[in-house]
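Trainee: coords below, sequence missing:
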């Protein structure tokens, strides 16, 4: 077959994917950016207004809260969530008794749809019939004083966070895969030199996990920038704006204001924030690698 014929077949097989990509991603992406500069709703066609939507957003106190909450969740997810996955991988790498069962059990919550997780925690922590009321009854406490953890602005943020932060099974699998690629000879040499298992983890395992840490932190950050279903189904961004983040802020603009131009402007900011976080994280880990090489 000639080179021209091969290129023709490659184009023929690639064309459906390119068309699908344009219809599902490229064209909507361009429309979101374009209409973010317009006054646009379901009842009227887009009318160009420049930076008006962005000015309105940045002047809104709720938007500032949503950005702060989003960045808080990014930080928590990038440290605690990834950290739990790494600790579990360290424990399971030594294959203690029952390690296969523990590995499967720790991954199962990540398979459950996040919407189902939100419903489960909403029922478990319900002050009228949830597990908290049962605990109060067991200890003979006044059940009328049961805290509504999702409905209390003091506790809502950390309660919502607790519904997902410990479920880092995917991170654990990434770390275990990276650990499995380390040659056993390195650990054997360290043991011969008198290193303890803890020292081997500190000076061998952790430094070689740079790529895995970078991957997990990027995935965790992007997930938090776009997190919506758990937050909406447990608190709807409340009480007040205690758990308001960018996706729930965007949703409220669409449903309450019917302002698609303003909502798309929030979407543009959300995309930009995700890109900035990914670039910063990649640079951070690259800088660490350069310092090690020096």
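Mentor: Ah, there it is. In this text, all values refer to a predicted model and were calculated from it rather than measured experimentally.
Trainee: only C-alpha atoms for contact and neighbour calcs from this point on.
Mentor: OK.
Trainee: tell me the spacing between the residue most central in space within the chain and residue 156.
Mentor: A centroid search over the chain (C-alpha atoms, centre = their mean) returns residue 223, at 2.2 Å, as the residue closest to the centre. Using C-alpha to C-alpha, to the nearest Å, we find residue 223 at a distance of 20 Å from residue 156.
Trainee: quick one: secondary structure of the residue nearest to the centre of the chain?
Mentor: helix (DSSP: H, G, I helix; E, B strand; the rest coil).
Trainee: longest single helix anywhere in the protein?
Mentor: helix 260-293 (DSSP state H).
Trainee: which helices and strands sit right next to that one?
Mentor: helix 27-35, strand 38-41, helix 52-58, helix 210-225, helix 246-252 (3 or more C-alpha pairs under 8 Å, 6 or more residues apart in numbering; DSSP states H and E).
Trainee: go with 10 Å
Mentor: If contacts are counted by 3 or more C-alpha pairs under 10 Å, 6 or more residues apart in numbering; DSSP states H and E, helix 260-293 sits against helix 27-35, strand 38-41, strand 44-48, helix 52-58, helix 61-76, helix 210-225, helix 246-252.
Trainee: how about it: buried residues?
Mentor: 260-270, 273-274, 277-278, 281-282, 285 (16 or more other C-alpha atoms under 10 Å).
Trainee: please apply the same query to stretch 246-256.
Mentor: 246, 247, 248, 249, 250, 251, 252, 253, 254.
Trainee: also stretch 158-175?
Mentor: By neighbour count on 16+ other C-alpha under 10 Å, the buried set for stretch 158-175 is 159-161, 163-175.
Trainee: and which of those residues is nearest residue 79?
Mentor: residue 165 (9.7 Å; C-alpha to C-alpha).
Trainee: spit out the contact partners of residue 244.
Mentor: Going by C-alpha atoms under 10 Å, 6 or more residues apart in numbering, residue 244 touches 62-70, 157, 228, 231-232, 235-238, 250, 252.
Trainee: ok, and it, which helix or strand is that part of?
Mentor: According to DSSP states H and E, residue 244 maps onto no helix or strand at all.
Trainee: about what we covered before: please indicate which of the contacts of residue 244 are buried?
Mentor: For the contacts of residue 244, a burial check counting by 16+ other C-alpha under 10 Å picks out 62-67, 69-70, 157, 228, 231-232, 235-238, 250, 252.
Trainee: of the buried residues of stretch 246-256, closest to residue 30?
Mentor: Using C-alpha to C-alpha, the buried residues of stretch 246-256 come closest to residue 30 at residue 250, 18.0 Å.
Trainee: how about the closest one, nearest residue that isn't a chain neighbour?
Mentor: Closest residue in space to residue 250, ignoring its immediate chain neighbours: residue 263 at 5.2 Å, by C-alpha to C-alpha, 6 or more residues apart in numbering.
Trainee: let's bring in a second model and compare:
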């Protein structure tokens, strides 16, 4: 069988996409790297300071804590969204009565504005009129009542619950599409051989669904790394700095503190964090696929 060769003229069709990629990604990224090496407040002239912004960034305890926080957030988000996504996708598989309705209901939050979702949860978390605290009081669990977004012990978890809940519907749909592509014959054969439901899940579902699970993991982690809107709208990084993630830290330094060089250094770090994770994860996942 001969190899497929592209004619030189075919490359011309790639030029519009490459031009857009260069204009909207390559050029801004190079510019951000350049600014990260400067001391600049957008008013005075830029002053080249080399890697001083990066050195200061890694010495900043608030920034270091925000990195640890976003890694923790990414881990929680991946585990919860993939686990619940698989569970609900399995329940919604097939053409059972009502499945179409529930698929739409689970996906609905994903298409709603994150600003609207944050307003809704801010009201739900309210100490006096919030649904959560009033339910706890109604069942006699007054000791569980908190100012969810105003206490350092609860603000982080209350904040990350929002994007996890809103994004869950997308992962249900993605995983459901993968599950529907797995033939029932595999499960019937496994059942004849005496396999339990868990064994069928581990030996059939996970391996055949693994490429789609990989995509979900990358999407979930990258979403966690660049999360800004939920944190900023719900807590603004507070109380104190207990919910700051690198993206909100970057915003505060660049646009509130007018330190665009420092903020650009944080932006470069956020990009590299996601880029390195994707390369490492794809390498590990690729070796796993080869071994299997």
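Mentor: All right, it came through fine. Here the structure is a predicted model, which means the values were calculated and not measured.
Trainee: any idea what the TM-score is?
Mentor: After superposition, the two chains reach a TM-score of 0.89 (TM-score structural alignment, normalised by the length of structure 2), with 285 aligned residues with a C-alpha RMSD of 2.5 Å.
Trainee: ok, back up a step: the residue nearest to the centre of structure 1 contacts residue 75, doesn't it?
Mentor: No. Between residue 223 of structure 1 and residue 75 there is no contact under C-alpha atoms under 10 Å: 11.7 Å.
Trainee: shared neighbours of the two, which are they?
Mentor: Contacts common to residue 223 of structure 1 and residue 75, judged by C-alpha under 10 Å, 6+ apart, are residue 217.
Trainee: residue contacts, residue 25 of structure 1?
Mentor: residue 19.
Trainee: one more: residue 178 of structure 2?
Mentor: Contacts of residue 178 of structure 2 by C-alpha under 10 Å, 6+ apart are 89, 172, 205, 208, 209, 210, 211, 212, 213.
Trainee: residue 163 of structure 1 now?
Mentor: 114, 117, 118, 120, 121, 122, 230, 231, 234.
Trainee: apply 7 Å and report the result again.
Mentor: residue 121 (C-alpha atoms under 7 Å, 6 or more residues apart in numbering).
Trainee: what do we get in structure 2 for it?
Mentor: Matched by TM-score structural alignment, residue 163 of structure 1 corresponds to residue 162 in structure 2.
Trainee: surely its match is within a helix?
Mentor: Yes. Under three-state DSSP, residue 162 of structure 2 falls within a helix.
Trainee: now stretch 79-88 of structure 2: how far from the chain's centre is it?
Mentor: 14 Å (C-alpha atoms, centre = their mean, to the nearest Å).
Trainee: make that stretch 12-22 of structure 1, sorry
Mentor: 29 Å.
Trainee: one more: stretch 272-284 of structure 2?
Mentor: Its chain's average C-alpha position is 14 Å from that of stretch 272-284 of structure 2, according to C-alpha atoms, centre = their mean.
Trainee: mind listing residues that contact it?
Mentor: Contacts for stretch 272-284 of structure 2 (C-alpha under 7 Å, 6+ apart): 218, 222, 225.
Trainee: distance of residue 123 of structure 2 relative to residue 140 of structure 2?
Mentor: Residue 123 of structure 2 is 21 Å from residue 140 of structure 2, by C-alpha to C-alpha.
Trainee: and the residue nearest to residue 264 of structure 1 when sequence neighbours are not counted, how many residues sit next to it?
Mentor: Closest residue to residue 264 of structure 1 in three dimensions, ignoring its sequence neighbours and counting by C-alpha to C-alpha, 6+ apart: residue 36, at 4.9 Å. Neighbour count for residue 36 of structure 1, taken as other C-alpha atoms under 10 Å: 28.
Trainee: same deal with residue 79 of structure 1?
Mentor: Using other C-alpha under 10 Å: residue 79 of structure 1 sits among 15 other residues.
Trainee: residue 233 of structure 2 now?
Mentor: Neighbours of residue 233 of structure 2 (other C-alpha under 10 Å): 16.
Trainee: in a helix, it, correct?
Mentor: Yes. Counting by three-state DSSP, residue 233 of structure 2 is part of a helix.
Trainee: so what's it closest to, chain neighbours aside?
Mentor: That would be residue 118: by C-alpha to C-alpha, 6+ apart, it lies 6.6 Å from residue 233 of structure 2.
Trainee: which other helices and strands does the helix or strand containing that neighbour contact?
Mentor: Take DSSP H and E as the rule and residue 118 of structure 2 turns out to sit in helix 114-125. Helices and strands touching helix 114-125 of structure 2, by 3 or more C-alpha pairs under 7 Å, 6 or more residues apart in numbering; DSSP states H and E, are helix 131-138, helix 229-234.
Trainee: tilt between the longest one and helix 114-125?
Mentor: It refers to helix 131-138 of structure 2. 20 degrees (axes from the mean of the first three to the mean of the last three C-alpha atoms, to 10 degrees).
Trainee: so which bits of helix 131-138 of structure 2 are buried?
Mentor: Neighbour count says helix 131-138 of structure 2 has 132, 133, 134 buried, by 16+ other C-alpha under 10 Å.
Trainee: check stretch 33-40 of structure 2 too.
Mentor: For stretch 33-40 of structure 2, by 16+ other C-alpha under 10 Å, it's 33, 35, 36, 37, 38, 39, 40.
Trainee: looking at those residues, which is nearest residue 103 of structure 2?
Mentor: Closest to residue 103 of structure 2, out of all of the buried residues of stretch 33-40 of structure 2 and judged by C-alpha to C-alpha, is residue 33, at 43.1 Å.
Trainee: tell me how far the closest one lies from residue 21 of structure 2.
Mentor: 17 Å.
Trainee: returning to that earlier point: quick one: which of the buried residues of stretch 158-175 of structure 1 sit in helices?
Mentor: 159, 160, 161, 169, 170, 171, 172, 173, 174, 175.
Trainee: thought residue 106 was touching the fourth one, still the case?
Mentor: Yes. The pair residue 169 of structure 1 / residue 106 is scored as a contact, 5.6 Å apart, by C-alpha atoms under 7 Å.
Trainee: now the contacts of residue 178 of structure 2 as a markdown table including distance to residue 44 of structure 2?
Mentor: Shown next, in a markdown table, are the contacts of residue 178 of structure 2 (distance: C-alpha to C-alpha, whole Å):
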| residue | distance to residue 44 of structure 2 |
| --- | --- |
| 89 | 55 |
| 172 | 50 |
| 205 | 59 |
| 208 | 57 |
| 209 | 54 |
| 210 | 52 |
| 211 | 50 |
| 212 | 49 |
| 213 | 49 |
